[in-house]
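**Q** no sequence on hand, only this structure:
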């Protein structure tokens, strides 16, 4: 890591990004400690790895001989540990700086974009690892088959999820950057879509002369941005898409997903499949992964075989249980585009009805994307909306879960919707409406995930 520190402390170590960085740093011989407000699966994994984790934030948690303190953008200046670190003159690094430093001496393969970056980076890490190349990776989700979001390998590749939410992804030094899409999000930070495009241009400008930008054909402006900063650009998409270099063609259904062929600019083509991740968007993600492999000069046939073993990411169309013929799935989708893609994929599966329990995430996002939420739920048979998960934000007057309900009904007055802001009423409401052959998706980036196992137990009569 930067200046090769021997001892570092993470404030908010239980966060999915922070915990991954801490695990990799620990595995590389750094003495790691950290604090968080509560115990979690992530903090338990850290403790099992030999990391000292303290519950609660207190200046006394900082050791006397720290070389650095790592924070995320979620940590306010008033945090007692951060205030103490500044007072003592301990170097304070942003999470993204620590993430970047772990890639020193390796080729960083960075997956970015408004949507799909966790799934895509997980696909890429699984593929590179199962090609026998032993990569390191730090990802914003738990990868199925690894039961972790981070790994320190001996190989030359370092795979990261590049988070654009606060603009800090410009601290990375990518060798190849995959960008899935760009849409309005995190407008509380950027202010406008143009500012987001500018940030991605800055990010892609970091690529070296022998690197590459791998960008999706569904967003033509992405290729313009990449070429505008003078970088080698590889466009991936569906066969027939304009300007497509690495192109997929679906050949049939496989499990929840699809079998498909992918062709490359040199005339090579491979066959592969994604069986546990429904939807065209996941075929696109997989095609982008093979585009990165091709850009690196690796064996695409071997990669296609490795990619076919990918089984998913926790909270991405994650099967929680099935009771009484009702299937319960949990999903992280919280932006209208993600919501639409997930529900459309579910609607193509063999269920009688698709129901969605949705928790809006952040007041600012609910306000800025209110209009877009309406059509996002078109393919759902019914939608139950909880109140907003604040994620640390101050409430905005007039912005609640009902904001989403109103948007849905303006778009489709006949849609079956319910606003249930009081959590105790949700399970009884669902039990009255779900029947054998139905799918229910708990959806959102907040604590709605806790409702999925509760509902599964309730369906079982427990």
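**A** Here it is on my side, so go on. The structure presented is a predicted model; accordingly, all values stated were derived computationally and were not measured. Numbering: from 1, shown residues only.
**Q** only C-alpha atoms for contact and neighbour calcs from this point on.
**A** Noted.
**Q** helix or strand for residue 19, which one?
**A** Using DSSP states H and E, residue 19 maps to helix 16-27.
**Q** which helices and strands does that helix pack with?
**A** On a contact count with 3 or more CA pairs under 8 Å, 6 or more residues apart in numbering; DSSP states H and E, helix 16-27 meets strand 31-36, helix 41-48, helix 95-101, strand 136-143, strand 148-151.
**Q** so can I have a markdown table of the ones you listed showing distance to residue 124?
**A** Formatted as a markdown table, these follow (distance: least, CA to CA, whole Å):
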| stretch | distance to residue 124 |
| --- | --- |
| strand 31-36 | 27 |
| helix 41-48 | 22 |
| helix 95-101 | 17 |
| strand 136-143 | 10 |
| strand 148-151 | 13 |
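**Q** so which of these gets nearest residue 298?
**A** Of all the helices and strands packed on helix 16-27, it is strand 136-143 that lies closest to residue 298, at 16.9 Å by CA to CA.
**Q** list the contacts of the closest one.
**A** Applying CA atoms under 8 Å, 6 or more residues apart in numbering, the contact partners of strand 136-143 are 16-17, 20-21, 24, 99, 118, 121-122, 125, 148-155, 157-161, 312-315.
**Q** switch to 6 Å and redo it
**A** Strand 136-143 has contacts (CA atoms under 6 Å, 6 or more residues apart in numbering) with 16-17, 20, 118, 148-153, 158-161, 313-314.
**Q** can you select the buried ones among those for me in ChimeraX?
**A** Here is the ChimeraX command that selects only those of these that count as buried (16 or more other CA atoms under 10 Å):
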select :16,17,20,118,148,149,150,151,152,153,158,159,160,161,313,314
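**Q** nearest to residue 365 among the contacts of strand 136-143?
**A** Nearest to residue 365 among the contacts of strand 136-143 is residue 118, at 19.6 Å by CA to CA.
**Q** can you get me a residue count around the residue nearest to that closest one when sequence neighbours are not counted?
**A** Computed as CA to CA, 6 or more residues apart in numbering, the closest residue to residue 118 that is not its neighbour in sequence is residue 140, at 5.8 Å. Applying other CA atoms under 10 Å, we find 25 other residues in the vicinity of residue 140.
**Q** quick one: residue 140 and residue 184, what's the gap?
**A** Distance of residue 140 to residue 184, given as CA to CA, to the nearest Å: 20 Å.
**Q** that older thread, so how far is the helix holding residue 19 off the chain centroid?
**A** Here helix 16-27 shows a centroid-to-chain-centroid distance of 16 Å under the convention CA atoms, centre = their mean, to the nearest Å.
**Q** next up, a structure to set beside the first:
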């Protein structure tokens, strides 16, 4: 795929600085497509795209859409871009093909051997682990990953083969656009309440994703996957259960933990594979690695070499990413924005930093998620020694409306659950709020959330 086999020669990406869109820009550029794009604020990510030779516009203007060459071109927008965006309006007026990010990735997946990773939690880490396993086995996949991977040089790339590894996001049923060859369902948890108000809605969506596999396609599922989803899987799909139970097809045995990182021996039915020694903190990474190994093997990777790729993988930014400050202090930065993820991160931190005081700076993502899971958030954050709660990041929700929940009420809920918590206001104010709690030499700050936290992390790291 080093030379473009795509049906396009030009692409304009609206919202090019997003985690998915920037990866798509890198992928298309690597395929020989002439890429341009726009975003409303500058960033290190946009500068990196410029260094590749991609033309990036700041702000959104109809003039940014260059009509030259669009006989074979796409205009692609992120889900955050509104219908009245001037670039989108101009493109539609001129009759240009316009797609959402998920639709564009779905079209790219056609005709390729696509490995898709779905689940409420762990998609980014598992996708990256799969790429690492494939590369260690001598394969050169293309990939789109929802986070920056320093060891890969970014979050998207066009490989030389026909393999395409991609996250399959359930938001807005985006993963229904994919045409995977093999796929994974890591887990299911209530989430995205604006899309899935009821649990059954989420199950039906994941069932639809499973049904997109071709006959003979392999589907890797957690051993405790909902029966409703299992019942909807076509009979000609090869289902592989992953877990720790005796009846799992691919499982981890001889699991050991050292300072928060785990090693294990993968076993597929009765066959043992080489031992994996993960560099990633958290017991949940064992399951992620098993899913990645299964997908890599389904794509033809040698299991011994793939296992080495799992062991050598150093991680994704903002996934239990440990920073060291100039005074030797440690800080954990993580994308956790769901109660189950917070629990997993705190458990990993207790193992990685035994006996240390864990101080959390947290910004919830979306009012609807916070309101629907308020009790679960409170119980999760109560596991920390102290939490400072920023105001909720609204994302696509209107912050001027009364949603019945805010940062103050979340902090109060944590206290009612037996934890220690205070309201911290804007994320910009959290550094000054957190620092007094870090004066003890044994304190470790954890910055959790999917909102506006990058500046906070940088400021704290400078001061610890």
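**A** It's in. Note that the structure is a prediction, hence the values are computed from the model and not measured.
**Q** sorry, back to before: tell me, the helix holding residue 19 of the first structure lands on which residues of the second structure?
**A** Alignment of helix 16-27 of the first structure against the second structure: residues 19-30, by TM-score structural alignment.
**Q** compared with the first structure, how much does the matching stretch deviate?
**A** Comparison of stretch 19-30 of the second structure with the first structure after fitting gives an average deviation of 1.1 Å (mean CA distance after the TM-score superposition for the first structure).
**Q** give me the contact list for that stretch.
**A** Against stretch 19-30 of the second structure from outside (CA under 6 Å, 6+ apart): 16, 144, 146, 155-158.
**Q** go again using 7 Å as the cut-off
**A** 2, 15-16, 35, 78, 101, 144-147, 155-158 (CA atoms under 7 Å, 6 or more residues apart in numbering).
**Q** what of stretch 420-433 of the second structure?
**A** For stretch 420-433 of the second structure, contacts defined as CA under 7 Å, 6+ apart pick out 361, 382, 385-391, 407-408, 411, 414-415, 452-453, 456, 459-460.
**Q** could you do stretch 339-357 of the first structure as well?
**A** Stretch 339-357 of the first structure is contacted by residues 278-279, 333, 376-377, 379-385, 437-443 when judged by CA under 7 Å, 6+ apart.
**Q** and the strands in the stretch 301-450 of the second structure?
**A** 321-324, 330-334, 357-363, 386-390, 421-425, 443-449 (DSSP state E, counting those that start in this stretch).
**Q** and the second one with strand 357-363, angle?
**A** Here the directions of strand 330-334 of the second structure and strand 357-363 differ by 40 degrees (axes from the mean of the first three to the mean of the last three CA atoms, to 10 degrees).
**Q** likewise the fifth one?
**A** Inter-element angle recorded for strand 421-425 of the second structure and strand 357-363: 40 degrees (by the same axes, to 10 degrees).
**Q** residue range for strand 421-425 of the second structure in the first structure?
**A** Mapped onto the first structure using TM-score structural alignment, strand 421-425 of the second structure spans residues 417-421.
**Q** ok, residue 383 of the first structure to residue 199 of the first structure distance?
**A** Taken as CA to CA, the span from residue 383 of the first structure to residue 199 of the first structure is 35 Å.
**Q** next: residue 213 of the first structure.
**A** 15 Å.
**Q** neighbour count: the two, which is higher?
**A** residue 213 (28 against 19).
**Q** any idea which helix or strand carries the aligned partner of the more buried one in the second structure?
**A** The alignment partner of residue 213 of the first structure in the second structure, by TM-score structural alignment, is residue 219. Assigning secondary structure by DSSP H and E places residue 219 of the second structure in strand 218-222.
**Q** then residue 257 of the second structure?
**A** Using DSSP H and E, residue 257 of the second structure sits in strand 250-258.
**Q** in that strand, what counts as buried?
**A** For strand 250-258 of the second structure, by 16+ other CA under 10 Å, it's 250-253, 255, 257.
**Q** ok, now stretch 199-218 of the first structure?
**A** In stretch 199-218 of the first structure, counting by 16+ other CA under 10 Å, buried: 199-207, 211-218.
**Q** check contacts around residue 249 of the second structure.
**A** Contact analysis of residue 249 of the second structure by CA under 7 Å, 6+ apart lists 240-242, 268-269.
**Q** just the buried ones from the contacts of stretch 339-357 of the first structure, in PyMOL syntax?
**A** Of these, the buried ones can be selected in PyMOL as follows, counting by 16+ other CA under 10 Å:
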select buried, resi 278+279+333+376+377+379+380+381+382+383+384+385+438+439+440+441+442+443
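**Q** near the nearest residue to residue 42 of the second structure once chain neighbours are set aside, how many other residues are there?
**A** What sits nearest to residue 42 of the second structure in space, not counting adjacent residues and going by CA to CA, 6+ apart, is residue 58, at 6.7 Å. By other CA under 10 Å, 14 other residues sit near residue 58 of the second structure.
**Q** the first structure: which residue goes with residue 58 of the second structure?
**A** By TM-score structural alignment, residue 58 of the second structure lines up with residue 55 in the first structure.
**Q** work out which residue lies at the spatial centre of the second structure.
**A** Central residue of the second structure (CA atoms, centre = their mean): residue 124, 3.6 Å from the mean position.
**Q** what is the burial count for the aligned partner of residue 113 of the second structure in the first structure?
**A** In the first structure, the residue paired with residue 113 of the second structure according to TM-score structural alignment is residue 107. Here the number of neighbours of residue 107 of the first structure (other CA under 10 Å) works out to 19.
**Q** how far away is residue 107 of the first structure from residue 147 of the first structure?
**A** Distance, residue 107 of the first structure to residue 147 of the first structure, by CA to CA: 24 Å.
**Q** cool, and residue 164 of the first structure?
**A** Distance of residue 164 of the first structure to residue 147 of the first structure, given as CA to CA: 25 Å.
**Q** neighbour count: these two, which is higher?
**A** residue 164 (18 against 12).
**Q** you'd agree residue 169 of the first structure is in a strand?
**A** No: with DSSP: H, G, I helix; E, B strand; the rest coil as the criterion, residue 169 of the first structure is helix rather than part of a strand.
**Q** before I go, just wanted to say thanks for your time.
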